[in-house]
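Student: Provided below for reference: sequence and predicted model.
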Amino acid sequence: MIQYPFLEKGMTVGVTAPSSGVPSELQGLLHSAFKRMEEKGYSIQSGETPWTQDKAKSAPAKKRAEEFNAMMLDDDVDLIIPPWGGELLAETLEYIDFNRIQNKWILGYSDISLLLLAITLNTGIATAHGTNLVDLRGDYSDETTAMWESVLSTKKGDSVLQHSSEKYQQEWDFENPTPHIFNLSEDTYWKTTTNDDVNVQGRLLGGCVDTIRHLIGTPYGDVKQFKDQHIPGDPVIWFFENCELSTPDLRRTLVQMKLAGWFDDCQAIMFGRSAANTPVTNYTVEDIYQELADELQIPIIYDIDCGHLPPQITLVNGAYAEIDVRDGEGRVLQTFKS
C-alpha cells in the first residue's frame, strides 16, 4: 500500500539542504524563490543548511540529517522542498530516521532523488520527483513546471494528467533570464527504441541515475521488498535521468540494476533528456537504449521531460501511471492508487 501526502494552499514549506546549500553569492536566488512561494500563498520555514556550503555539501552529514529529521517531525512544516540538488546526499542516509518519516511531500530532483527513492522504498510513502525550489523563483512557471502544484494536490484515489512540454532548455543563459527562468528554445520530442507508439501502465520509481544507483546493495535500496510489501502484483515503470555519466558508465549502472533485480516485473523504462550522454568511440546512448530493450524485451522511452534539461513533469514515486507516447508527444496519467 502506498501513502500519498496532500498539498493545500497556505501550507508551510520546510526548506532544508540535505545535499548542497546555496553559497553566499547565489543566495539572492533563494530569497527570490521564498518571495514567489509566499506570493502564491505558502509560508516558508528555513533551516540553517540552505545558507551554507563547503566541501561539496551544505554541512556535515549528521547536521544535514538532523535538520531534515526535525522538519519531518515538526507539525508546523507541511512539506519539504530543498533549494536544489548537489553531490553528497548519500552521506546522510545512515542518519535519516526512516522509522519516523511522516506523510509529507518531499519535492526535488538531482541528488535529492536519492532521498526520495530511499524514502518510498523503505516506507511506502510517495515522493515527488520534479522541480527544485530555486527554479520556482520566476514571475511565473512554464505550463510543465507549474503542474507540480496540481500533482501534489491530487487526492488519494484520484488521477492527474500531464503532457510533454512543447519546448525545452538546451543550456542555461544566465545573462538573459526569462520570466519563467528557463530559456525554452528546443522542440521537445519523446522517442522510443521502436519508433512506434507506446502505451504502458505500472508503478513509477526512479530518479537521477548518477545517485540512486548507490542504493543498490544497501538496506535503503531493497526494491524486491518494497514491491512485495507495498505494491504486490503491480509492475514497475522506471524513470531515469543522467546528469554526468559517460555512456559506458551508464551502461555499467544499468547492468548492475538488472543483475540486482531492479528490472524484474518492469513494463518500461523512461530516460530524460541529457547533456551528459557523451559517446565513447562510437558507443552512443541510443546503443544502450536498444541493448536494454533487446535484453529486457520492454519498451524504452527517451528524451522525456525529466532531469537537468528542463522543464520537468512531476513524477511520483509509488503512483500508478499510464504512459502514452504518440508522434513524439507524451502523456502521463498518474493515479494515486493505494
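Tutor: Sure, I can see it. Residues are numbered from 1 along each chain as shown.
Student: make it CA atoms for all contacts and neighbour counts henceforth
Tutor: Fine.
Student: how much space between the residue lying farthest from the centre of the chain and S159?
Tutor: Distance from the C-alpha centroid of the chain peaks at T281, with 30.5 Å (C-alpha atoms, centre = their mean). Distance, T281 to S159, by C-alpha to C-alpha, to the nearest Å: 44 Å.
Student: Repeat that for E48.
Tutor: 36 Å.
Student: what's the answer for T144, then?
Tutor: Applying C-alpha to C-alpha to T144 and S159 gives a distance of 17 Å.
Student: The two: which is more packed in?
Tutor: T144 (21 against 16; other C-alpha atoms under 10 Å).
Student: got a list of what that one touches?
Tutor: T144 is in contact with 162-165, 311-313, counting by C-alpha atoms under 8 Å, 6 or more residues apart in numbering.
Student: Would you mind measuring from the residue farthest from the centre of the chain to T12?
Tutor: Separation of T281 from T12 (C-alpha to C-alpha): 50 Å.
Student: ok, second structure coming up, stack it against the first:
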Amino acid sequence: MDRRKFITASSAWLAASSLMANDKSGSRFDPQTNSMSAHTKDIVKPKGIYPGGTIAITAPASPTSMYEIRNGLKFFNGMGCKIELGTSIKNQKNDNRYLSGTDQQRADEFMGFIVRPEIEAIIAARGGFGTIRMLDLLDYNIIAANPKIILGFSDITALLNAIRIKSSLVTYHGPVAAMSFDSFTKTNLQQLLFSEHAVQFYEFKDNNMTIVSPGVAQGELVGGNLTMLCSTLGTPYEFDAMNKIIFIEDVSEHGYQIDRMFAQLHLAGKFNQCKGVIFGKFSNIDARKPFYPNRGYSIRELIYHYFADLGKPVVLGLPFGHVDSKITFPIGVNIELDTDKKSIVFLESSIS
C-alpha cells in the first residue's frame, strides 16, 4: 500500500508501567471463539477536547516534517488547542529508514503521552508503515486507565483497533495531521471531538453512495484500512466482526491484491459475522491492470462478487480514508446503516 502519498520514554510512563500487573494485554483466551478477547466488555469513551486543551502529535509509523503537518497544526491551533510535538516529529536526523524511530522509541513516546493527564488527544502525524511493529510494546491496561482521543487512519488502523480490542476504548479513524483539513473534514471533527461543538446524534447522508446490497442494520463500528485489517488476522489484535458494521478502505492496490484480501477476510468469517459493510472511495475502482488488457477483475467487480448477495446492507463510495474530504468514524460506537435513506446515523456520542 502506497501510504506515503498521503526517543526516550517519559519517567511518568516508566513509573506507571512498574505499578501494573505483568499482563499488559488486557486479554484472555476465549474457548468459545478459540481466540483472544478483551477482559472488559463495557465501552470506554474519552472526554472531548475542551477550549484551551492540550493535544499531542506523534508519528507512530513513518517519519514526517513540520511542513507536512502544517495543515493539522493550523486546524488545532485555530480550535484553541495547545500542541505538543513528539520527538518522532522533531527529530529530523532520523536514521530508521521508513520508521520515525525504533519500535521501542515510538511505543514509549506514545505511552508517555497517554499517562500525562493534561493531554486530551493524541493525533497521528501521518501513516506510512510500521505501526504494527509496536503493538506488543504498549500497555493496554494503562491506556484504559487514561482514556484519550486517539485519531488517525491508514497504517494507524492497526493501533486504533488494537486499543479498541485490548482497552475497550473508542478510537477515531479520521485525518492525520498531514492532511488538507477542508471545511467538511473540520466540521465533522468539531462535532465529534470537541466538547463545545459535540452532538449527541449525528446523521450523514450521501446520495452518491452506491447500494451494493440493500437493507437496514444497526451495529458497532469497526474497520479501517483493508491491508492493515488483514495484517492483524491471527494475532491478538485481530478485529472482531461479530454483529458489527465494518468500514473498509484502501489505496494504490490492484484488483488481484484486493481480491486476495477479500478472500482472506471471507475465509476468516468476517463477512458472515458482520451486520453490514461500508466501503470508501477507490480511485482505481474500474481499472483492470496490471494483467492482460481486460483480463483482470476491477475492484468494483470484486466488491459485487463478494458482497452483492451477502443479504445485509453494503454500500460503496463514502468519503473516508485516503480522500481529502473525509468523515471521521469512531470505532466502537453504534450506528445505523440504511440503504433506503442512503444514510449513516451515529446512535450515540463518541465522547463521555
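Tutor: Cool, the structure landed. Note that the structure is a prediction, hence the values are computed from the model and not measured.
Student: could you pull out the helices for the stretch 201-338 of structure 1?
Tutor: For the stretch 201-338 of structure 1, the helices defined by DSSP state H, counting those that start in this stretch cover 209-212, 223-230, 247-259, 285-296.
Student: Of those helices, which is nearest L114 of structure 1?
Tutor: helix 209-212 (4.8 Å; C-alpha to C-alpha).
Student: check the fit of the top strand by length along structure 2 onto structure 1 and give the mean distance.
Tutor: Identified as the longest strand of structure 2 according to DSSP state E is strand 216-225. By mean C-alpha distance after the TM-score superposition for structure 1, the fitted strand 216-225 of structure 2 averages 1.0 Å away from its aligned residues in structure 1.
Student: Run a quick neighbour tally on L99 of structure 2.
Tutor: As a burial measure, L99 of structure 2 scores 21 neighbours (other C-alpha under 10 Å).
Student: Counterpart of it over in structure 1?
Tutor: Under the alignment by TM-score structural alignment, L99 of structure 2 pairs with K57 in structure 1.
Student: Run through the residues that contact that match.
Tutor: Taking C-alpha under 8 Å, 6+ apart as the test, what K57 of structure 1 contacts is 19-21, 86-88.
Student: repeat that with 10 Å
Tutor: 17-22, 49, 64, 85-89, 91 (C-alpha atoms under 10 Å, 6 or more residues apart in numbering).
Student: Out of the residues you listed, give me the two with the largest separation.
Tutor: Across those (C-alpha to C-alpha), the longest gap, 18.3 Å, separates V22 and E91.
Student: neighbour-wise, which of these two wins?
Tutor: Each of V22 of structure 1 and E91 has its neighbours counted (other C-alpha under 10 Å); V22 has more, 23 against 17.
Student: What residue in structure 2 is paired with that one?
Tutor: Checking TM-score structural alignment: V22 of structure 1 goes with T64.
Student: so that match, which of the three states?
Tutor: coil (DSSP: H, G, I helix; E, B strand; the rest coil).
Student: my read: it touches Q92, true?
Tutor: Yes: T64 of structure 2 is in contact with Q92 according to C-alpha atoms under 10 Å; the separation is 8.3 Å.
Student: what residues are shared contacts of these two?
Tutor: Contact criterion C-alpha under 10 Å, 6+ apart; residues shared by T64 of structure 2 and Q92: S100.
Student: nearest spatial neighbour of I285 of structure 2, skipping sequence neighbours?
Tutor: Nearest residue to I285 of structure 2, sequence neighbours excluded (C-alpha to C-alpha, 6 or more residues apart in numbering): I299, at 4.9 Å.
Student: Count the neighbours of that neighbour for me.
Tutor: 23.
Student: Residue in structure 1 paired with it?
Tutor: Aligning on TM-score structural alignment places I299 of structure 2 opposite V285 in structure 1.
Student: I'd say that match and A275 touch.
Tutor: No: counting by C-alpha under 10 Å, V285 of structure 1 stays clear of A275, with 11.0 Å between them.
Student: So E120 of structure 2, which state does it fall into?
Tutor: Quick answer, by three-state DSSP: E120 of structure 2 is strand.
Student: And it, what's its match in structure 1?
Tutor: Match for E120 of structure 2 (TM-score structural alignment): D78.
Student: Name the nearest residue to its match, ignoring sequence neighbours.
Tutor: D78 of structure 1 sits nearest to T12 (C-alpha to C-alpha, 6+ apart), 5.3 Å away.
Student: How about the contacts made by the aligned residue in structure 2 for that neighbour?
Tutor: Counting by TM-score structural alignment, T12 of structure 1 lines up with T54 in structure 2. Residues near T54 of structure 2 by C-alpha under 10 Å, 6+ apart: 76, 80-84, 117-122.
Student: Next: D42 of structure 2.
Tutor: Counting by C-alpha under 10 Å, 6+ apart, the residues that D42 of structure 2 touches are 167-169.
Student: try 7 Å this time
Tutor: The contact partners of D42 of structure 2, taken as C-alpha atoms under 7 Å, 6 or more residues apart in numbering, are S168.
Student: Thank you, goodbye.
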